[in-house]
Each structure stands twice: as C-alpha cells, then as structure tokens.
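# pasting the sequence and the predicted model now:
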Amino acid sequence: MFKKVALGIGVLLLVIVVFGGMKGAQIAKLIAGAKSFVVPPETITAAPAKTDDWQATITAVGSLVATHQVVVSAEVGGTVKSLAFDSGEIVQKGQLLVRLDTAVEEAQLASAEADAALAQTTLERTKRLNDTSAVTKAQLDAAEANAAKTKAQVDNLRGIIDRKTVRAPFAGRLGIRQVDLGAYVDAGVRLVTLQAVGSMYVDFNVPQQRLGQLATGTAVAVTSESFPDRTWVGKIDTIEGAIDTRTRNIRVRAQLENRDEALHPGMFVEVTVVLPNTEKVLIVPSTSVFYSPNGNTVFVVEKQEKEGKESTVVRQAAVEIGERRGDFIAIRGVTGTPVTEKITVATAQEEPWQPTLTTVGTLVASQQVTIGAELPGTVTSLSFESGQLVQRGQVLVKQDFIVEQAMVASAQADEKLAQLTLERTNKLYETNAVAKAELETSQASASQMHAMVDNMRGVIERKIIRAPFAGRLGIRQVDLGQYLSPGTAVVTLQSLATMYVDFSMPQQRMPQLARNQLVRISSDAFPGRKWEGKLTTVDAA
C-alpha cells in the first residue's frame, strides 16, 4: 500500500517538472521576443507653422438698417378717399400717396376764400375813403384786421387740408400697403413703410477694448449667408457716444452701397472692420488644433538625438487661439517657455510708497440727455447728422406747424385791432369821452389777444427741437415724414469734453476719501494711456 502511494507521488512530481519546464521555456521565449520587438512608427501628417502678415481686423455680427426709413402715417384722423400707390412701388419725394376725405374742409375753404376776398375789397375801399376822410381811423383799423384775419382763416384751412394729404417725405421704395379705400384712420396710424434705396446702414457692436482702434471713415466689409459669394464694402459713419453699461459694448454704424437692392433692412450680416495696420502672426492649419475645456493644444514636431541616433518626436504644447481665416488659424505661445531661460531680478531699493485705492468704475457724460418730441406732429425738417457736434440752441428737428402759423397770423390780427382800440380808448378816456369801465375792457381785450399770440408762438417753438447744450449727437432715431408722439426719442446728446467716473468703495475706506483727491483712470480700450482727475463727490448713503 505504501509503495503504491509513493509511486503515485513520484509520477505526479515528474509530470509537474516536465510541464513546468515546457511552460518556462515558452515564457522565456516570449520574453526574449518582447525584448527584440520594435514598436512600428505612427504615421502622421505634418504641416509647417509659418509667420504671415495679416491685416488687422475686427469681426462682429451686424444688422442692416435703411439710411432713411419711416412709417408713413396721417397727421390727423379721417377717412381714406383715394390711394395713389401700390405696394413695393418706387416713389419720389413729395409724391401723393393717400388723400383723406376733405369735403367739409374744402367747403369751409371756399367760404373762407370768399370772406377773404370780400374783406380785401372792403379794405381797399376803406383805404380810399380814409384818404378823403370819409371814414374814421377805427373803421380802417377794423377793415385791416378783418382782412388779415380772413386770410389767416384761409391759410388755416389749407393747412388742415394739406395735413390730410399724405405725401412721400423722401424718394424710396414703399412696403406693403396697410390701409384700404374707405377705412377710417387715426392720427399716427401706419399707412405704409418707406425706405430709401441705393445705400444701407449696418449697425454692430464692438467690445470697449476695441474702441481705440475705431475711427469714422475706417473701411468695413460686409457678407451675408444669403449671398455667400458677395462682399459689400463701406465705411464707418458713426460711433455712438456712450458704451452700453450692461454689455460694455459700443454701437457702431457703417454705410455701404446697395444699388441693386440685394440687401434688405433687418438682415443679419457679418461685419469685418479692416484696420489700417498689419500684424505678424504665426498660423497653422485649423485642423491641427486640439480643443479642450482645459486649454487648446497643438503637437509640435521636433528632432531629438539619443545614443547617437536622431529621431523625430512630437510634443504637445498649449496655445492661445487667435483669428481664423479660411483653413488657417493664428496661434500664440506654441514654443512655450524654455526651462533654462534666465530671469533677471532687480536689486531691491528703498523708495517712497504712495498708498492707493484701486477699483473698477463706469464713465458717465457730464451732461447726457435723450432729446424727444414735446408735442405730436410730423417731421418736416432734419438739420443734423448722426455723430455731429452741435452747439447749444442749434435747431435739430422741425415738426409741421403750418396750421399753428395760420392761427398766429389770425391772433396777431386780433391783437393789432385790440391794441389800436386800446390806444384810441385811452385818448378818449383822457378827455372823459368814455367811462373807466370801457377803458378796462379794452385793456383786458388787448392783454388777452397778446397772451393768445404768445401762446401760439410757444406752440410753434415747442415744435422746433433744439440742442439743450453743446455736445456730440448719437445715432439718429427719426426720419423725415415720421409722426412723432410726445416723448418719442429723436437722438441722444452727450457732452464729452468733461467726463465723470462713478465707482464704489468698501465702507472701511471711507475715512481715506476726500474731495479733490487725485484720481488716475486707465482703460483697456487705450492701453498705455492714463487720465487724471479729482474726486468731486462722495455719496451720502
């Protein structure tokens, strides 16, 4: 029994030794093969990075705006009697578009013209009789006043009829008609839109850091995905005076030709501002950049020598991405910073240290206002351009006041008659020919007529919009022929010769603040420049 067990164990050990030897030989063979195995090289496509001169540009998304665009509307209410245009029609300045019913006014005008003709005839006859002393001076004064008043009534009715005759305020293309024959329209209701043709504005926003690179007259190139093979060229027309405090962008307006009317107001376009300077940039194919939330990188091909053998390897390097043009993109920082670079440390010196408080502020114009209409009316005259420098009191906009002018003429006739009557009554009172009550009545009548004239002149003056102070205008918000309601924004005006900067400080710094302290201002829009001013106000709360 013992011999059988020993024999079995011996056989088992022999099997283990044999198979172990065979497996060991296999493993040794694999190890030897792995040592002699050479990893095959990875096939890559390499392209040289090169330095090129690129024209400096600023790219933005813009919106097209007509150079002149207005919603044509009636200044007074009425029923549409005739339509003299079709949707989409090209019209000339002053061309009749819509006529409202003026039957009542025309009848009143005919009557007023007859009264005016009779009053003029009576005046001429009274003048001849006055030459022979056949009538009194009072009768002549009354005849003159009546002639002037009836003529003013004629002018007033003609003005009302003219307001009910809607004409094109400038040449351009009409939009889709919004009214029909027989419709009753209120003052200011949209009849049709009118847009100038031949040129367009493009409005776009640029970060404030780019402000120092912008100037009126700078070339711009405009492209649209609607016309992928076309480019429109124009120039910067206006740079808005104020930066949007919400976005820290500044609004810019450029003008470009659009003679074939391919572009339409409201279209989104890509705007490229072509700056006058060029810059050297390192460019690579855009497909060579690997984008990552942790940073963008490229692989740099380098030659290395190891153990007397030269090999080609690639090194991953972080880069900053610049502008993309076509299939290429500008990069910075591809070479990295060599670890052997020497750093020079200046010798420390004791110098006086000026304590300062640093914060971020917002610039505010010393004077800034949105100029608006005070009274309702249609724009008949525009006397300014976007971005223009204006003086205090300079006329910017005139609204239609033809009816008010006629009312002034009528009131002036009444005023003149009342004044002549007062002078005559004064003379009679001095001789006790009239009672004091009659003199007081004449005085009251003259004062009332004078106040009426002043009131009507005030209405006309309020329809003439002027610059309240000297400064630079922003982008125009209204156009010829536009009906303005009270408060409608016309344009912004800012005084930029002196600026305020508003900023906040922690309450712990309050004891260190005082009026007339020196303040230095810098802006990333103008690197290297500094402005100095003085602290003027510390808020009480």
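The structure has been received and is ready for your questions. Numbering: from 1, shown residues only.

# CA only for contacts and neighbour counts going forward, please
Noted.

# what about the helices in the stretch 351-500 of the chain?
402-430, 436-462 (DSSP state H, counting those that start in this stretch).

# quick one: which of the ones you listed is nearest residue 184?
helix 402-430 (22.0 Å; CA to CA).

# what is the distance between that closest one and the centre of its chain?
For helix 402-430, the separation from the chain centroid amounts to 49 Å (computed by CA atoms, centre = their mean, to the nearest Å).

# which parts of it are buried?
If you call a residue buried by 16 or more other CA atoms under 10 Å, then helix 402-430 has these buried ones: 402-423, 425-426, 429.

# what of stretch 121-140?
In stretch 121-140, counting by 16+ other CA under 10 Å, buried: 122, 123, 124, 126, 127, 140.

# now stretch 192-208
Buried residues in stretch 192-208, defined by neighbour count with 16+ other CA under 10 Å: 192-197, 199-208.

# list the contacts for residue 364?
Counting by CA atoms under 8 Å, 6 or more residues apart in numbering, residue 364 touches 499, 500, 501, 502.

# take this one as well and set it beside the first:
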Amino acid sequence: MTQKNSKLIWVLFSGLAVFVIYLFFQNQSPEQEQRASGSATLVTTQLVTHSALVRQVSSLGTALANESVQIVSNTNDYLIELHINEGKTIEKGQLIAQLNDVEERARVAELSASLVDQKRQLERVKNLAKTQATAQSLLDEQQTRVNTTQAQLDAVKARLNEMTIRAPFTGVLGLRQVSEGAYLTAGTVLTTLDDLSKIRLEFSVAEYYLAQLQPGMTVHASNVAYPGSIFTGQIKAIDTRLDPVTRSVKVHALISNDEMKLRPGMLLNVSVTLAEVQALQVSEKALVPLQNKQYVFVVNQDNTVTQTEVQIGQRMPGLVEVVSGLKAGDQIVIEGTTKIRSGAVVVPTVSKAGL
C-alpha cells in the first residue's frame, strides 16, 4: 500500500513539473524564445533616406465662369428681334435683342429738330444782347430753353439705347427664356452670358495653410466627368477675411478652358502645391500605432530591434513623412512588425523597392 502511494505521489509530482515547464514557455517573450531556441525572425527592412517631397493642400472647389451675367430687359415694350443662338459664342457688342423703339426714335427726331431751332434763336438773342442791354433777360431765357431741350433729348436717347440689348463681353449664350413678339417688363431675363474661355475656381483652405498661400501658386484640379484629366491653373486672389465658423479662407484660381470641358457649377477636386522639399519618407507599413502615438522598429548593428517613437507629417499614397525620431541611414522594419518586440533578434532583408 505504501509503495502504491509513493508511485502515485511521483506521478503527480511529474505531472506538476511538466505543467510548470509549459507555463514557463508560454509566458516567455518572443525574444526570450528566440534566444532559448537560438532562432531569429526574418523581416523586411528599409533604409531611411531623404527624398523629394511635394507639400500639398487638398480641397473641394466649385467652377465659376470668369465673367457671368443675366441678360435682362431694362424697360417695358414688345420684343421685335431676338438673336439668341443657345450655346453659341457671341462677340462683345453684338446684337442680342431689339425692343420696339418707334416711339423713342420719333421723340429723338422731334427733340433734335427743336434743339436746332432753339440754338438758332439763341444765336439771334446773343447778337441782340450786344447792342441792347434789355436783351440780357431774353438771352438767359433762351439759354434755359436750349439746356432743357438738350436734357430732354439726352434722356430720350438713353431710353432708345435701352431698347437695343447687346453683349457686354464675348461669351457663350445660355438658354433662351423668352420668344420674339413677347411683351417684356423691366427685369425680364432673356438669357445668360458666360465667359468660359477661363474658369474661375473657388475653393476654401484651412487657416493653418494661410501663411504658405501666395498668388501665382500652381493649382491642379480634376472632375469625375473626365477621369485621368488634370486641369492646371494659378491662384489669382486670396480673400482678405476668414470664415469665422469654418476658420478657412476662400481662394480664387484661374484655369484655362480652351477645350470648353469645364462648366460653371462643376465640383472639382483641388490640390495646391505649397513647396517642394527634401524630407525623410518611409513606408506607411513600418508604422506601429499605439494609443495616439506612432512607432517604428529600428534595426541595431547587432540585429536586435528597438521600438522608437516617431512624429509623422504629410501622408502620401504608401508613404509617410517622418518629422522626428529617425535619421537618414537608419534601417527600419517594414514587414514582420507583428512578429517582433523591442529587443528581438531579426534577420533583416532590405527591400529593393525601398517600400
């Protein structure tokens, strides 16, 4: 009985020992396991170097016509001529519409004849005033008549000019809103006129970039209607005030529109090139986020790795700028970061693509 109890105790003791050894190996860190087994983790690395970096700011913008007006009637009368070719270019000063101006023309002719007669009488009174002092009052009265008639003639000529509607600048006519023969009232819209030879692009930029913005900077824009096409222009004006709600500033740029692809109202993706600098850039795969910080694994000379905090700047597709924490020549892990910890031994393989 005693011998059986002894064997049972030894069996239990052996099992307990095996369990303790299992727990020990389970709780070992990767680097301890590596050292215990004499193995190292195979990782892909990248050498940190300086490379050209284009600093950009992106935004959404709206396309506007360089010049844009609504063509309206300034007076009340019948429309007797209409020259609106929708979607066609019209030159500055070219006739768009003609209202009935028969009454105004007759009035101009009447006042013109009257003015000629009033001026002739004025000359007679002037000659009379040279010899007779009492004619001075007649001279003053006649001069008043001439001035009054001239003012009336100018007013009628102005109304006559309003009967003829011409293009204020060269542009493209919009859709026709009225028909020939219609009776127009003041303010009636006939059509629109847009100068589309250039597009004025309006977009907003955050306050943070205000000091870096300058007129003349290059602007690149794209639109979903033309995949792969990039429209290039320059900043022409920066608003003097910031929006107190969004803390952003409005910017206007001009883009050449020779092919007439862009139209007012289009939504454009905008990017502005602020500067071109040399900066440290690494693959975004090297970043190990922890809470609100970013880390990378730096490979030491003895092939151990050190987890190092970095400050990042601008992000690009597949790349990220490192502001601090690394220096040129450092070797960092870009693949295999999930299999290692600080102090682990690695077998580095430098990526040929550097990514």
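The structure has been received and is ready for your questions. These numbers were taken from a predicted model, which means no experiment stands behind them.

# TM-score for these two?
In this superposition the chains share a TM-score of 0.70, using TM-score structural alignment, normalised by the length of structure 2; 313 aligned residues with a CA RMSD of 4.0 Å.

# ok, back up a step: need the contacts of residue 364 of structure 1 in TSV with neighbour count and distance to residue 220 of structure 1, can you?
Shown next, in TSV, are these (neighbours: other CA atoms under 10 Å; distance: CA to CA, whole Å):
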residue	neighbour count	distance to residue 220 of structure 1
499	14	30
500	17	32
501	15	32
502	12	34
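
# and residue 34 of structure 2, that one's in a helix?
Yes - the assignment for residue 34 of structure 2 by DSSP: H, G, I helix; E, B strand; the rest coil puts it in a helix.

# excluding chain neighbours, what is closest to it?
What sits nearest to residue 34 of structure 2 in space, not counting adjacent residues and going by CA to CA, 6 or more residues apart in numbering, is residue 40, at 5.8 Å.

# any chance of the buried residues of stretch 121-140 of structure 1 in CSV, with distance to residue 213 of structure 1 and secondary structure too?
Formatted as CSV, these follow (distance: CA to CA, whole Å; DSSP: H, G, I helix; E, B strand; the rest coil):
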residue, distance to residue 213 of structure 1, secondary structure
122, 73, helix
123, 70, helix
124, 71, helix
126, 75, helix
127, 73, helix
140, 72, helix
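
# could I get the residues you listed in CSV, plus columns for distance to residue 290 of structure 1?
As requested, the buried residues of stretch 121-140 of structure 1 are exported to CSV (distance: CA to CA, whole Å):
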residue, distance to residue 290 of structure 1
122, 97
123, 95
124, 96
126, 100
127, 99
140, 98
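
# all strands for the stretch 51-200 of structure 2, in order.
Using DSSP state E, counting those that start in this stretch, the strands assigned to the stretch 51-200 of structure 2 run over residues 77-82, 89-90, 95-99, 164-166, 171-173, 183-184, 189-206.

# the second one vs structure 1, average distance?
In other words, strand 89-90 of structure 2. Overlaying structure 1 shows strand 89-90 of structure 2 at a mean distance of 0.9 Å from the equivalent residues (mean CA distance after the TM-score superposition for structure 1).

# how far off centre is that strand?
From the chain centre to the centre of strand 89-90 of structure 2 is a distance of 28 Å (CA atoms, centre = their mean).

# neighbouring contacts of that strand?
Contacts for strand 89-90 of structure 2 (CA under 8 Å, 6+ apart): 167, 170, 171, 172, 173.
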